[in-house]
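Asks: Pasting the sequence and the predicted model now:
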Amino acid sequence: QDCDGLIVRSATKVTAEVLQAAERLQVVGRAGTGVDNVDVEAATRKGVLVMNTPTGNSLSAAELTCGMILCLARQIPQASASMKEGKWDRKKYMGMELNGKTLGVLGLGRIGREVATRMQAFGMKTIGYDPIITPEVSATFGVEQLPLEQIWPRCDFITVHTPLLPSTMGLLNDSTFAKCRRGVQVVNCARGGIVDEGALLRALRESPHRVPDFCASVSLSVKHGCVGSGHVHSLVGSHCTSCSFSQVNGQALSKAFAPQTKPWIALARALGMVLHAVGKQAQGSVQVCTLGTPLQEAGSYLTPAVAAGMLVGGAQKEVTLVNALLLAQEAGLKVTTTHDNAAPEPDSSAGSLQVALQGTQHRATGTVQGSTPVLRELNGAIFEQPAPLVGPVLIYRAKASDPSTLPALTGLLGKVGVQLQSYHSSGVVAREQWSVVGLSAPLSDLSELKPCVTEVFQLHL
C-alpha cells in the first residue's frame, strides 16, 4: 500500500484489486516483455504508468528458438534419448538439412528479426508476416512479407513471435494446420495461447501425413523460462535499474520531461483548459491540429495533454497523461488529431497548436517562444503580442470601447495585494476584445470585475 513503484516478473499478477489497494502506486515495471500479467486498462484508468523491458531477453529468446528449430530438423532430443537407452538408430534419426528450406516468421519485431537473420546463416529462405512492420523494413533484414494465406502452404518451418492478443489467440488452429504443407514443423517460443494446442494434437493424431511421424510420439517442449539464462536475468535486472524501460500505456510521458517537448505539452494542457473555460463544457468533439513540420509527430503526446487540460476541475480525479484519453472518452469527450505541414506566420519555423470545440466557434491557438507557451488566438481574436500561459492567469472578454475595465481590474488587484505581472489584449472582433492578465496569485473573488466584462475566468497554468 505504501509503495510508489512495483517491479514484477511474469509470475506476479498485478490485478485491478492490487492496483486499487496500492494507493500511492505510480509505475509498474515488468522485468521482461509480455504484460499479460498486468491489468493495463485498470492501471491506465488509475493513471499508473506500465513499462516493460522488451530488449532484455530478446537475443536469448531468439537463440532458444534457433535451437528448437535445429532440434526439430536433426531430431536431436529423440536421437539423444535413443542413445541413452542403449540403441543405435542411425537411419531412424537422420533428420533433414535446413539449407534451402523455408522458414515462416510470424511477428517481425525484435525477436522475430533476430531469428530470421540467424537462420538465414543456415541457408534458409525466410518469409513472414507482421501487421505493423512494413514490407520495406522487413526486406532490410531479409524477410519477404506475405499474407498469412500464402505463408501456410509454403513453409517447412513456422516460428511464432507475436504478443498474446485477442487477434493472435489461436492463430495456428485447425484451419491453418490444414493449409500447411506436409511435414511442416512449428516452434512457439512466445505465448502458449497463440497455438491452439487442441488443434495441434488433432493434427498430430488425425493427419499424420501433414506432420513428421516422430512428432506423433515425441513432443519437444521447454518452459518459457528457458529464455531467461542467468546472464539474461542479470541483463533484465540491469535494464530495470538503469531506466531501460519502454512505456506500455504512457508514451506521452516519454516526451513530458524532454527540454524540447516539455513546453509544448504545457501549451497543449493550457489550451485544453482555455477551451474548456470558454466552451463551458467537457463533452463533445475536440479537434487537435498540429501545424508546421516540426510538430509532424507531436500529435501522439500533445493530444493526451489537451484532453488532460479539458478535464481539469471535472469529476475525474488525478488526470494524467497516462489516463487522460481514457477518462475523456468515458466523460463523453472525443479528441481527434490532424496535422498540417503549413503553419501560419510568424510561427512557421517553430510550429503552432490549435484546439477547437467542433460545432461551435470556440478555438484557441498557441505556440512556444523559447520555453514559454503563449496564446496566439482565441475565438478568432488575434494577439499581436502573444500572451504567456504560465502561472495564475485571468482571462476576460470586454467591449473594446469600455474604458472602465482596466481601472476596475487594477483597483481590485490593489485591494487584495495581488500584483499584475503581464497584460496582453487581442485585436477587436465584433467590438469586443480578449485580455490575458498574468497575476502573482489567484483572485478569490471576481464579483467586482464581472459588471465590467462580458465573461471572465481564471486558470492556474
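Replies: Nice, I can see it.
Asks: rest of the way, CA atoms for contacts and neighbours
Replies: OK.
Asks: Next secondary structure after the helix or strand containing residue 285?
Replies: Using DSSP states H and E, residue 285 sits within strand 284-291. Proceeding N to C from strand 284-291, the next assigned helix or strand is helix 299-311, under DSSP H and E.
Asks: put this beside the first:
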Amino acid sequence: MSLCFITQQIHPDAETYLNNAGIRTRYATAPTMEAVIREVGDADAVITRDLGFSAEALDAAPNLKIISCHGSGTNRIAKAAAAARGVLVTNAPNTNSRSVAEMTIGLLLAVVRRLCEADLAVREGNWEFRYTGKGMELHTRTLGLVGFGAIARHVAQIAGQGLGMRVMAWSPSVPADVFEGAGVMRANSLDDLLVASDVLSLHRPAQGSGRPTIDASALFRLKQGAILINTSRGGEVDGPALAEALEAGHLGGAGLDVMSPEPPLPDDPLLRAPNVVLTPHIGATTEQALRRMAMMCASQVQDALAGRVPPHCL
C-alpha cells in the first residue's frame, strides 16, 4: 500500500479520500523541516503546506514520486532538485482565490476604518475615540492592483461592484482583453499604477529576484495618505521602508497578511508602526478553501501514484 506523508494538518475529507483510494497517510510529528527529514522515510507522496519541501527532505525520501503543494505558491519547494530526481511537483491553483480576495477587502476595511484601534478603545473605556478616529470612504477611490490573476480579479469585482471603487491593474503577462472583460483599467507600467492609486494591493507571485517589487522608491511614489495591502508574498514589500513611510506619515496605513520573515522577528519595525493591521497569513484559511486545496492535492497524489500525470504538474 502506498504512503502519503503530510507535513501539516489538512482537511480531513482529503485524508479520507486518500485512504478510500488505498493510500495510507501519515503526519509529521511537528511542522518543521527537521521533523520531515527525520520522518518522511519510505513515503511515495508528500502533501505540504507553507512548510515546503527542501532538497535535504528529498534526499531522505528515496521512494518519492510526487510533492503536492497545498496552495498555488511553490517557492519553498526544492523544484530543481525534484526535477533532477524525476519527482513531480504540483500545486492547487485558484482553490483559495475567493477567500484571499475577501481577506484583502477585509484588511482594507479594517485599515481605513481603524477597526482594531476602535475595538481596543471600546475595551479600554475610551468611547471618545469616535470623535478622533476618522476613517476614509472608499467609494470613488482608486484601487491599484499589482498583478491581475484570479485573486486580483475577484478583488476587482468586489471593490468595483460592491464598494464603487475605480479599479486599475498592472500585469505585463495578462492580455488586454482580460482587463476589458473585467471592466478594469490597464496601467501601462508599475509607476503609472503607483501614482494613480489611493489603495495599492499586491497580487503577484514571488518573482524570484530576491528584490521586493515595492521598495522604498515605489512606496514614496504613492500618494500622500495612500493605503498598502499585501496578501501576496511578504518579500514583495520592503518591510523596513514600509515602516518608515508609515512613521513619516507618507502612507495612511497598511494591512499585511504576509511578512518577511514569517513569523516576524521581535524587533521588526512593522510591529510598532502606526495604523498597521497584521494577520498571520490566514488569507486562504476558510473551511471552503482549505477543503478545495486539500482535495485537489489528494486527487493529484492519486493520479501520480496511479501513473497518470496530474493536471497541475509544474
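Replies: Looks like it came in fine. Here the structure is a predicted model, which is why all the values come from computation and not from measurement.
Asks: quick one: TM-score?
Replies: The TM-score (TM-score structural alignment, normalised by the length of the second structure) is 0.73; 250 aligned residues with a C-alpha RMSD of 2.6 Å.
Asks: about what we covered before: next, the angle helix 299-311 makes with the strand holding residue 285 of the first structure.
Replies: 140 degrees (axes from the mean of the first three to the mean of the last three C-alpha atoms, to 10 degrees).
Asks: what range in the second structure does strand 284-291 of the first structure sit on?
Replies: On the second structure, no counterpart of strand 284-291 of the first structure exists by TM-score structural alignment.
Asks: again with stretch 228-236 of the first structure
Replies: With TM-score structural alignment as the criterion, stretch 228-236 of the first structure aligns to 285-293.
Asks: Can you tell me the number of residues neighbouring residue 247 of the second structure?
Replies: 18 (other C-alpha atoms under 10 Å).
Asks: What range does stretch 374-387 of the first structure cover in the second structure?
Replies: Going by TM-score structural alignment, stretch 374-387 of the first structure sits over no part of the second structure.
Asks: Centre of the chain to that stretch, how far?
Replies: 33 Å (C-alpha atoms, centre = their mean, to the nearest Å).
Asks: Relative to residue 182 of the second structure, how far out is the residue nearest the centre of the second structure?
Replies: Central residue of the second structure (C-alpha atoms, centre = their mean): residue 232, 3.9 Å from the mean position. In this view, residue 232 of the second structure and residue 182 of the second structure are 21 Å apart by C-alpha to C-alpha, to the nearest Å.
Asks: swap in residue 52 of the second structure?
Replies: Residue 52 of the second structure is 34 Å from residue 182 of the second structure, by C-alpha to C-alpha.
Asks: Who has more neighbours out of the two?
Replies: residue 52 (22 against 14).
Asks: Quick check: buried residues in stretch 324-340 of the first structure?
Replies: Buried residues in stretch 324-340 of the first structure, defined by neighbour count with 16 or more other C-alpha atoms under 10 Å: 324-328, 331, 333-335, 339.
Asks: hey, where'd the strands end up in the second structure?
Replies: 3-6, 24-27, 45-48, 66-69, 88-90, 142-146, 166-170, 185-186, 199-202, 226-230, 251-256, 276-278 (DSSP state E).
Asks: Determine which stretch of those is the most buried.
Replies: Most buried of the strands of the second structure by mean neighbour count (mean count of other C-alpha atoms under 10 Å) is strand 66-69; its value is a mean of 30.
Asks: Where in the first structure does it fall?
Replies: The aligned range for strand 66-69 of the second structure is 27-30, by TM-score structural alignment.
Asks: Give me the contacts around that stretch.
Replies: Contacting residues not belonging to stretch 27-30 of the first structure are listed as 4-10, 48-53, 240, 245 [C-alpha atoms under 8 Å, 6 or more residues apart in numbering].
Asks: Closest to residue 90 of the first structure out of these?
Replies: Among the contacts of stretch 27-30 of the first structure, residue 10 lies closest to residue 90 of the first structure (C-alpha to C-alpha), at 41.2 Å.
Asks: Tell me the residue in the second structure aligned with that closest one.
Replies: So residue 10 of the first structure corresponds to residue 50, using TM-score structural alignment.
Asks: try residue 190 of the first structure
Replies: By TM-score structural alignment, residue 190 of the first structure lines up with residue 232.
Asks: Kindly provide the distance from residue 247 of the second structure to residue 240 of the second structure.
Replies: Counting by C-alpha to C-alpha, the gap from residue 247 of the second structure to residue 240 of the second structure is 10 Å.
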